[in-house]
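> sequence? don't have it. structure:
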């Protein structure tokens, strides 16, 4: 019996190992930092305007269109088939990138890359369906660390091959194709999960865990439902009989899950704290992804790749490393995030805005590189804090749901930015003017959260002052009452 339990407890190691190998190979893409030089170079011979205004926007549109259906299908099919689909999408992307020509073909590249990006949710959700809850933190650390290491190594490798070995961009893409093909082969060895977070739950057959059930299901000490500031919302309370009656689940499986998801979202966003952290998450992630999408175009404009040395890989490697360092430092920051969290969001968003303004005004590519490093490090610091602040208040199911919905909102905002600012059917602005828009966008975000944080700090100070005044008044009244009692006693004597 003891041996059986030990064998069962060790079953997490094999799927974790295979998933880490998969994550390593699918993130090992040394050609990614050099995509724009490749498209505008002799291999594809596209103009920078076509790349910016006609090709790159397709990724945003396809990602938005596929994200929600893929989210539901991923859970329904229990992850592994979607990982296989991701591998096929990556292979198709790089086959087209290597051998196809023309604007339409490159738009298809962006479509399949959008599909691969939308299916990424399966990678991070798969492991939670095959390991016990007490190993969530450990396996999450493994999976995220391996992808970060692979991205850094890929950028360094790409830069070394380009700068020292004079390897062409075409051959870099061939190396990437080989790597994503290995990822596809690796995914076949993943065991098929028997459960999922929403459609195929084993612990609760009818509905997702309620406020009184999550602690047992997740096995952690953090609150399972969405707590609210005192005096507002009902996320932290158990549902009344009337509310339970209103939560009768439909018999249809898909409809039942959709109803439950909508109810969970309503409960979570009724917490003002989670609402504001999620608002920053959505706004900032939209701007961050937009900058990442078009930063290579700006670099190529400042220092054309056909006449200048390209250091995109080195910059991406350093940026990824700085991002991982800032994310690691968060665990040692002993700060009252409830009070000063939004101030941090405002300050670092202002730094991001300043970095983007510098990219707009400078003509020096090295200044653009430095600004990008600052921009990415600040965002990675804040997104780590926001992730922790949201995750610490939620069960695993609700965190996954809120994470997905925040990213969906971010993608919607990003799509609006793309359609209005970038797309040739919209304003079709040049790349430099685009970065003026993005810097102004982050300045607005900074203004929103700085204003809110100042109001919160002033309100908190006033409350402390009022409480201190009340305490002094009570102490004075108590002393006066004691004095009157003493005088009365002396009078009786």
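Structure received. Owing to the predicted nature of the structure, the values given are computational and were not obtained by experimental measurement.

> please count neighbours and contacts with C-alpha atoms only from this point.
Will do.

> please, which helix or strand holds the closest residue to residue 168 other than its chain neighbours?
Closest residue to residue 168 apart from its sequence neighbours, by CA to CA, 6 or more residues apart in numbering: residue 162 at 6.8 Å. Assigned by DSSP states H and E, residue 162 belongs to helix 136-163.

> kindly report the same for residue 93.
Applying DSSP H and E as the criterion places residue 93 in helix 80-99.

> now the helix or strand following that helix: buried residues?
As assigned by DSSP H and E, the chain's next helix or strand after helix 80-99 is helix 103-118. Neighbour counts over helix 103-118 (16 or more other CA atoms under 10 Å) mark 103, 105-118 as buried.

> got another one to weigh against that:
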């Protein structure tokens, strides 16, 4: 099968699974006459289930995906989306909506199969191109769905339930495409190809120590991060669960010893946690500022614009004249502070247009930084550790998000209203910016001190006269060099 066939099928699946006209209006739909749920039920009892299920399922699904070689989990994801939107259309009550959130969490956790499958059926030379295709088509599908939903509401005067029907139809199309994908013969951990087994360097430990030593003693290069060597050799084409877990743990410990990778991973986990919370509950905030029962809402336009600007920001990363290895922490401080300001503005300025604008800027900023973080992390990793580190970062983000949800959102915890929640989220991003401010200042101070020490050592060497050098050699017992006369 040619490269085009699986890539095209994956793009079809990715586009239609993200074509969700109802998503920008989900809160309004649940609180409207179709479901007749209260804000407390939606925000404090139903939405948190997605966070809990996503966290609980992420690691098991990650292992099952690799063990079953991707395609079965792709089908599971497509099935979960269909079940989700069937329930959204037909089911009633809080418990049914909580079960719906569980299936959506399963579909979200299964996305790892979508982004991993293509690497098992194409050659490494095509990785960058097919990754661009698959990721861009999902963003385009999300933007097209949001725009379609808004146009149907504003121009065609469609009902929200009609948007749910269209979303279900789109999920049904996405369900069909994966069935025609070829079954991969290899995977990253459980089913390795002979080439993957043989490509490990002979002295990976020495290479790792060399990379770590260069990271500790020298300032990071402006372009490249030190490369962390590939994983341990299992010596087999197929690995057991215990063996894979040992490899993952060993890789985890080695990867996070790299200081630059650790810094970007820390921001990834912290910021993604806050980002999930803001986008999950933004619609509830907008519903309080401008109730959909009384006014026309424009959530679809906002989601479309924010998605497209986020994609544009991601594309512009490669053209920004910033030395991320040197100024990365300070850039994270400034942009995290900007994100905190956006959240505070959304919370305090009870104007829907200000809320919309702040939300667009917030998402675009996050998409910009997460793209930089992705590149900085991936630059020093092979494909296997790439999947591990990104999975660990996402897991930590979900763990933090779960703690935040239990304490702040869930009715079993504080059960705060949405305005109090956003006040806390703004403070959360302010804390993130403070962490990276101190990290950036410390890094610059360390670099300056190292540079001064190098200059002082060079001056001491250049100031040594021949007589001093001879006396030093005599004192050390080493014969001085004989000067030749002509």
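Sure, I can see it. Everything numeric here is computed off the predicted structure, so don't read it as measured data.

> ok, average deviation of the helix holding residue 162 of the first structure from the second structure?
Compared with the second structure after the fit, helix 136-163 of the first structure shows a mean deviation of 0.7 Å (mean CA distance after the TM-score superposition for the first structure).

> what number of residues lie near the residue nearest to residue 168 of the first structure?
Neighbour count for residue 162 of the first structure, taken as other CA atoms under 10 Å: 22.

> and if you look at residue 315 of the first structure?
Residue 315 of the first structure is flanked by 20 other residues according to other CA under 10 Å.

> ok, now which ones touch the equivalent of it over in the second structure?
With TM-score structural alignment as the matching criterion, the partner of residue 315 of the first structure in the second structure is residue 302. Residues in contact with residue 302 of the second structure (CA atoms under 8 Å, 6 or more residues apart in numbering) are 356, 360.

> element containing residue 302 of the second structure?
For residue 302 of the second structure, the element it lies in under DSSP H and E is helix 299-316.

> okay, angle between that helix and helix 127-154 too, please.
160 degrees (axes from the mean of the first three to the mean of the last three CA atoms, to 10 degrees).

> contacts only, for the aligned residue in the first structure for residue 138 of the second structure.
Alignment note (TM-score structural alignment): residue 138 of the second structure maps to residue 147 of the first structure. For residue 147 of the first structure, the contact set (CA under 8 Å, 6+ apart) comprises 20, 23-24, 27.

> how many neighbours does the aligned partner of residue 41 of the second structure in the first structure have?
Counting by TM-score structural alignment, residue 41 of the second structure lines up with residue 50 in the first structure. By other CA under 10 Å, 15 other residues sit near residue 50 of the first structure.

> distance of residue 50 of the first structure from residue 152 of the first structure?
Plainly put, residue 50 of the first structure is 29 Å away from residue 152 of the first structure if you go by CA to CA, to the nearest Å.

> mind listing what residue 452 of the first structure touches?
Going by CA under 8 Å, 6+ apart, residue 452 of the first structure touches 342-343.

> now it: which helix or strand?
Applying DSSP H and E, one finds residue 452 of the first structure within helix 431-492.

> likewise for residue 333 of the second structure?
Assigned by DSSP H and E, residue 333 of the second structure belongs to helix 324-348.

> so that helix aligns onto which residues of the first structure?
Against the first structure, helix 324-348 of the second structure falls on residues 337-361 (TM-score structural alignment).

> re earlier: map the residue nearest to residue 168 of the first structure across to the second structure for me.
Taking TM-score structural alignment, residue 162 of the first structure has residue 153 as its aligned residue in the second structure.
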